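# predicted model, plus sequence, below.
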Amino acid sequence: MVNYLHPGVFIQEVPSARSIQGVSTSVAAFVGLTEKGPTNVPTLLTSWNAYVRQFGSFAWSSFVSWAVYEFFLEGGTACYVVRSDPGNGKAATTTLGGTQINAASPGTWGNGICVSITNGSSTSGTAPTPVFTLQVVVDSSTVSTSSTTLSGQMMANFVIQNGLTPVAIPSTGTKTYYVLETFSGFTLANASFADRINSNSMFLRVGAVDGARPSNTGSPKPLTGGVGWDNTLPAALNTLKTVQGLSLLAVPDTAGLVTGAGISDTATQAAQINTGLQLCETLQSLFYVIDPPGGMSVQDIVSFKSGTLATNSPAINSSYGAMYYPWVWITNPLVNLRVPIPASGPVLGRYAHTDGNVGVFKSPAGVNDGAMLSVVSVAQTLSDSDQDQLNPNGIDAVRNLINYGNVIWGARTVSQDTQWTYVSVRRLFIYVEQSLKNSLQWVVFESNDQALWSSVSRDISAFLTTLWQQGGLFGASAAEAFFVICDASNNPAATRSQGYLYIDIGLAPVYPAEFVVIRISQKTAGPDSGN
């Protein structure tokens, strides 16, 4: 109490009730390979253009760029990107005179593409003209839908999805190629040439240039020397422990982990996914949107999730993650071609959109909140019977529905614990827990007495009442929706003497209407019906 020593008017500021501030729920982290940028440094981005400036453009077989692009396109507003070190991975390469041409990302996939230099006119079979055209091509004889490698499957599907037809290169030859990209109107291999290719091609990056007009290649020239990248994702993931404000996680390049033979390494992929889930469980603030391997059947993806698909492949079981199947096709805005990607990017965009428009307690699924308008098709059309296998196993389907398009048609976590079946329930509890943790720091070292108990109970109750009024908790009244206990009953002298303050909170979450059953019966007219 202040001792006043002279008469007068004195001002005292009386502390008011402290409010619990809700944490952000839609800031995502994307971890994996990028074209450039700092390694193992979480970098905050607020637009796709910011990503391009910092980390480069679209790159084939490197999924982070596509995921970030889709995240912003589908409703995301802020994310962190962590570039993983490719280790011993190398991009395939070739030279055109003194100009170096590289694949857009490391890996053996680049060993399957070629570059062709022809005249910039219809006289491509004659002597070189000042103007030349560069084409990215692939030998049609190597493209097969029966390919067992991930890169082979992706290329075969790319050719089919974009309706490409094989052409003879040179025009008088007998060997045919699929033309993946065409860039024309060049006269020199200079800085302008490099800038245009590097900013627009998803298959190539130009290194050193000699400033000369490269000779016509005749037959397309293959890229060679590509080496698969090392799995350095765990080190990149660990950097997220120091970042505050994160709530969502995607590691799309887990889907690109392959064996030395180029086949999807499902055991390593599952182990890597569990590493991400373990991080989320440790931090208790992250929710992981999982990308499964590409090209899998319904039965294979169920086996992958349960840990029975490959030797030493662990099961995937956690309330801190959700898996979305199958992959999706999006449009590359630079060249208007369809590209296959894992679904985490557009899915997280819908998470952010739903959080902003409704709340974290709403499932990011259905024909409204789950509508992915930038997705042009799904890699596999699923039937109701297919989803009968997926849903009970905690695998969320991405489906094409008549009149509604491509939508997220599942809202479950990968957990076997029935308390945490639904994504919205787990994310609601993350939101409440982190909001209370951040806003109650002032309580530490305060006097552990009735006044403190009353203040804490009042602040938490006010926060949860607002959440209930928004539709985040179930109940006709606040008393039915939640309870808060912080008094002598759970803080006896024995615990207070050890410095503990216990706050018991119970929430009644709103569950999604996953199964809508319309019950119709035939009404029989009775004798007194008036008919």
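Great, that's in hand. As the structure is a prediction and not an experimental result, all values here were calculated from the model.
# alpha carbons only for contacts and neighbour counts from here, please
Noted.
# residue 59 contacts residue 35, doesn't it?
Yes: using Cα atoms under 8 Å, residue 59 makes contact with residue 35 at a distance of 7.3 Å.
# between the two, who's got more neighbours?
Shown here are residue 59 and residue 35; by other Cα atoms under 10 Å, residue 59 has more neighbours (24 against 19).
# so who does residue 500 touch?
Residues touching residue 500, when contacts are defined by Cα atoms under 8 Å, 6 or more residues apart in numbering, comprise residue 491.
# may I ask which helix or strand encompasses it?
Residue 500 belongs to no helix or strand when elements are defined using DSSP states H and E.
# same check, this time on residue 68
According to DSSP H and E, residue 68 maps onto helix 63-73.
# helices or strands up against that helix?
The contact analysis (3 or more Cα pairs under 8 Å, 6 or more residues apart in numbering; DSSP states H and E) places helix 63-73 against strand 28-32, helix 48-55, strand 337-341, helix 344-357.
# let me know which of those is the nearest to residue 12.
helix 344-357 (39.6 Å; Cα to Cα).
# for that closest one, buried residues please.
Buried residues in helix 344-357, counted by 16 or more other Cα atoms under 10 Å: 344-356.
# follow-up on the earlier one: export the helices and strands packed on helix 63-73 to CSV and tack on distance to residue 211?
Formatted as CSV, these follow (distance: least, Cα to Cα, whole Å):
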stretch, distance to residue 211
strand 28-32, 34
helix 48-55, 25
strand 337-341, 30
helix 344-357, 39
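# of all those, which one is nearest residue 518?
helix 344-357 (26.4 Å).
# which is the next helix or strand following the closest one?
Using DSSP H and E, the next helix or strand after helix 344-357 towards the C-terminus is strand 375-378.
# give me the residues contacting that next one.
If you take Cα under 8 Å, 6+ apart as the criterion, strand 375-378 is touched by 326-331, 338, 346, 398-400, 406.
# following element in sequence after it, please.
helix 384-390.
# that next one - contacts with which helices or strands?
helix 298-306, strand 395-401.
# mind listing what's buried along the first one?
Same thing as helix 298-306. Buried, per 16+ other Cα under 10 Å, within helix 298-306: 298, 301-306.
# and residue 465, what does it touch?
In this structure, residue 465 makes contact with residue 478, judged by Cα under 8 Å, 6+ apart.
# just the element for it, please.
Taking DSSP H and E as the criterion, residue 465 maps to helix 450-469.
# name the next helix or strand downstream of that helix, please.
From helix 450-469, the next helix or strand downstream (DSSP H and E) is helix 478-481.
# another structure for you, compare them:
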Amino acid sequence: MPEYLTPGVYVEETSFRSRAIEGVATSTCGMVGATQYGPVPYPADVSFPAAGGSAVPDRAKLSAGPKLVTSFTEYERLYGGLAVNGQPSQVALAARGFFANGGRRLYVQRVYHYPTTTGANPVTDVAASFASLNLPAGRPTPVLVWRARWPGSVGARIKVVVRLRRSKNILVGGRLTNVLPGAAVETAALAQGRPPEIPDTTAPVRGNVRLVVRNDGGELGYDDGAGGFIPVNPNQAAFHLNLDVEVHLADRVDAYSGTELGPRHSRSIFTVLSLEDPADEGCLVWLHQPPPTGAPSGPGDLLDALLTLRDGAYLTGGGDGSPLTGDDLQGRRPDFDNVLLAPLGLGAMETEEDIAIMAMPDTVTLPPDAQPDAVDRLIAHCERMRYRVAVVDPPKDSSVSEVRAFRSRFDTTRAALYYPWLRIIDPTRRPDPGMPPPTLDVPPSGYVAGVYARTDVARGVHKAPANETLLGVTAFVTTVTFDRQSVLNPEGVNALRFFEGRANRVWGARTMSSDPEWKYVNVRRLFNYLEASIERSTQWAVFEPNNERLWGSIRQSVEDFLLTVWRTGALMGTRAEDAYFVRCDRTTMTQNDLDNGRLICLIGVSPTYPAEFVIFRIGQWTADARR
């Protein structure tokens, strides 16, 4: 308690209310799989074997964890389009369906299998993964190298354009004005006391380009290229040089205006387009200056190399890697003893705590005998993370018997299986005039995850994500009839069905569990919501004095939270006393618990179950019959 040693008036703030428990988000989804482009950890020992190549900085290896996107436009900027290596990208199609059906927050973890060389000592073939452009072209030792920031064949479609801008004369009275140290300037002799016209931008610039430095006295001068200082010549004019960079990829154009040539300038082109911490998180390229093999390149050499891109040039090379395996999708969990070992795949998703829904659409691209194992790993991830539910895709072209056999391999409360696949208008192909639009079959997980998110926002996590329309769907690959669903539903296979006049709907809400207590998806997700909210909002209680005052405070906090949940209709009972109870007192703890620092709070809730079977009983009665 506070000390009172000096006589006086003391004003102290205190609180007389219980600590509130805030409900966690339940509509955030996570997806893992192959994408066309985008962040992916570099191999731990990566180096680029091109001329002048060097190792990648360690920070870059760790900058490619899951990224949050809030629209499909944002997804396309970070992860590219709807095709990978000429085949549909299941992750991109799933993300498109997620946002089309009401999803708002999506974490994406790209998985990329770097190709390896064959032989006795195989090594990662990084050069086959990254597109690049050496400047000047054709020289064995390049002055500069443009590289695709992330691996993928899409890098060969990236075009870089560099244009030069010259300012007016910035040399006034023998002093440089309006220019910061590290900037590049072009010097020219005065003609009859007046500066010459600004030279043609196509003229060579090597001989009269200088970088501005600041000397000990505060005066600005030029770097002589060898660490020395050249004072300003009052008989010369100086023109500030800026570079405008444009990076083109199909219809996308990223513009970086007013970049500087000097590496020490805050707006240096090497800083703006660096690999480690670029100004634009979604930039497509980075600029690399290989270590010189001879004399170091001066500012004129660098500028000459950059200006060879006045009309633009495409990067070359790059590849989409080897086909994914189940091990690639599972990846590697975070290793806190080795920070340079970046987490991969599903393991990288463990770093994001707010994910509540998981999907891994690329399981359908694996061989039939490998898909169940990949689904097992997805389920194990959700069970390890506790507060997540997986949306599982069935194998492609599965019959009713085949999907029942697939479902029989799993028994978990933290996953749900949906059948059949969806048929959508192919967004990767342009329809031919007079012909029906081309269609594409896609797994349902992304679309169903969007329905989960939409239901959570509109009604709440306690509402079963069923009897909800699927948007953006033309048809289902297989028609599930009433009789077919009577076989699938008891086994925990959720049907997707078309109803005349009511569109395409999710017509099931069961988990893949044999435990009847956790039969329904909404019950599992409601308990995930309650448990996560209570756990995260009661961390303040750790190391508090374990006595009646703490027990009462915790009881009050949990009861207030459950009262709010009951009022939303998530719990049964016409009275709060019928919907839940909270006990935290001597009846829940023994003296042994207290001696060992354990506080035990017992909470019981009565969840609402979906009205899966609505039954009306109708019979005849006579007009004179009494009720």
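Noted; the coordinates are in hand. Treat the numbers as computed from the prediction; the structure is a model and nothing was measured.
# coming back round to it: for the helix holding residue 68 of the first structure, grab the matching residue range in the second structure.
Helix 63-73 of the first structure lines up with residues 90-100 of the second structure when matched by TM-score structural alignment.
# for that stretch, give me every contacting residue.
Stretch 90-100 of the second structure is contacted by residues 31-35, 71-72, 75, 81-83, 106, 360-362, 442-451, 471-472 when judged by Cα under 8 Å, 6+ apart.
# buried ones among these?
Neighbour-count burial (16+ other Cα under 10 Å) applied to those gives 31-35, 71-72, 75, 81-83, 106, 360-362, 442-451, 471-472.
# could you check how far residue 238 of the second structure is from residue 171 of the second structure?
Using Cα to Cα, to the nearest Å, residue 238 of the second structure is found at 6 Å from residue 171 of the second structure.
# any chance of the buried residues of helix 298-306 of the first structure in a markdown table, plus distance to residue 267 of the first structure?
Converted to a markdown table, the buried residues of helix 298-306 of the first structure look like this (distance: Cα to Cα, whole Å):
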| residue | distance to residue 267 of the first structure |
| --- | --- |
| 298 | 18 |
| 301 | 13 |
| 302 | 14 |
| 303 | 11 |
| 304 | 9 |
| 305 | 11 |
| 306 | 12 |
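# can you map out the helices along the stretch 501-627 of the second structure?
Secondary structure of the stretch 501-627 of the second structure (DSSP state H, counting those that start in this stretch): helices at 521-537, 548-567, 576-579, 591-595.
# just those helices: most buried one?
Using mean count of other Cα atoms under 10 Å, the stretch among the helices of the stretch 501-627 of the second structure with the largest mean neighbour count is helix 521-537, at a mean of 20.
# I would like the range of the first structure that aligns with it, please.
With TM-score structural alignment as the criterion, helix 521-537 of the second structure aligns to 423-439.
# and residue 314 of the second structure, how far is that from residue 257 of the second structure?
20 Å.
# and what of residue 422 of the second structure?
Taking Cα to Cα, one finds residue 422 of the second structure at 45 Å from residue 257 of the second structure.
# residues contacting the residue lying closest to residue 241 of the second structure once chain neighbours are set aside?
In this structure, residue 241 of the second structure finds its nearest non-sequential neighbour in residue 166, 4.9 Å apart by Cα to Cα, 6 or more residues apart in numbering. When contacts are counted by Cα under 8 Å, 6+ apart, residue 166 of the second structure touches 198, 239-242.
# so where is the strand ranked longest in the first structure in the second structure?
The longest strand of the first structure (DSSP state E) is strand 176-186. Counting by TM-score structural alignment, strand 176-186 of the first structure falls onto no part of the second structure.
# next one: that strand to chain centre, how far?
Centre-to-centre, strand 176-186 of the first structure and its host chain are 31 Å apart (Cα atoms, centre = their mean, to the nearest Å).
# quick one: it to strand 337-341, angle?
With axes from the mean of the first three to the mean of the last three Cα atoms, to 10 degrees applied, the angle from strand 176-186 of the first structure to strand 337-341 works out at 120 degrees.
# and residue 192 of the first structure, helix, strand or coil?
Put simply, residue 192 of the first structure is helix when judged by DSSP: H, G, I helix; E, B strand; the rest coil.
# next, count neighbours for it.
12.
# show me what contacts it?
Taking Cα under 8 Å, 6+ apart, one finds nothing in contact with residue 192 of the first structure.
# cool, residue 452 of the first structure as well?
443, 446.
# and it, what's its match in the second structure?
By TM-score structural alignment, residue 452 of the first structure lines up with residue 550.
# one step back: could I get the helices and strands packed on helix 384-390 of the first structure in CSV, plus columns for distance to residue 501 of the first structure?
Compiled in CSV, those are given as follows (distance: least, Cα to Cα, whole Å):
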stretch, distance to residue 501 of the first structure
helix 298-306, 40
strand 395-401, 40
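# between the ones you listed, which one is closest to residue 443 of the first structure.
Evaluated over those, closeness to residue 443 of the first structure peaks at strand 395-401, with 40.5 Å, by Cα to Cα.
# residue range for the closest one in the second structure?
Strand 395-401 of the first structure corresponds to residues 493-499 in the second structure, going by TM-score structural alignment.
# same question, stretch 339-346 of the first structure
Counting by TM-score structural alignment, stretch 339-346 of the first structure corresponds to 440-447 in the second structure.
# for the matching stretch, what is the distance to the chain centroid?
Distance of stretch 440-447 of the second structure from its chain centroid, counting by Cα atoms, centre = their mean, is 20 Å.
# ditto for stretch 13-22 of the first structure
The chain centre lies 37 Å from the centre of stretch 13-22 of the first structure; the measure is Cα atoms, centre = their mean.
# quick one: residues in contact with that stretch.
With Cα under 8 Å, 6+ apart as the test, stretch 13-22 of the first structure has contacts from 431-432, 435-436, 438-440, 455, 459-460, 462-463.
# circling back to that earlier point, compared with the first structure, how much does the match of helix 63-73 of the first structure deviate?
Taken over the aligned residues, the distance from stretch 90-100 of the second structure to the first structure averages 0.6 Å (mean Cα distance after the TM-score superposition for the first structure).
# can you find the partner of residue 412 of the second structure in the first structure?
Mapped onto the first structure by TM-score structural alignment, residue 412 of the second structure lines up with residue 318.
# for its match, give me its contacts.
The neighbours of residue 318 of the first structure, taking Cα under 8 Å, 6+ apart as the test, are 277, 413-416.
# out of those, which one sits closest to residue 394 of the first structure?
residue 414 (4.6 Å).
# mind telling me what the closest one corresponds to in the second structure?
Per TM-score structural alignment, residue 414 of the first structure is aligned with residue 512.
# run a quick neighbour tally on that match.
Per other Cα under 10 Å, the neighbour tally for residue 512 of the second structure reads 25.
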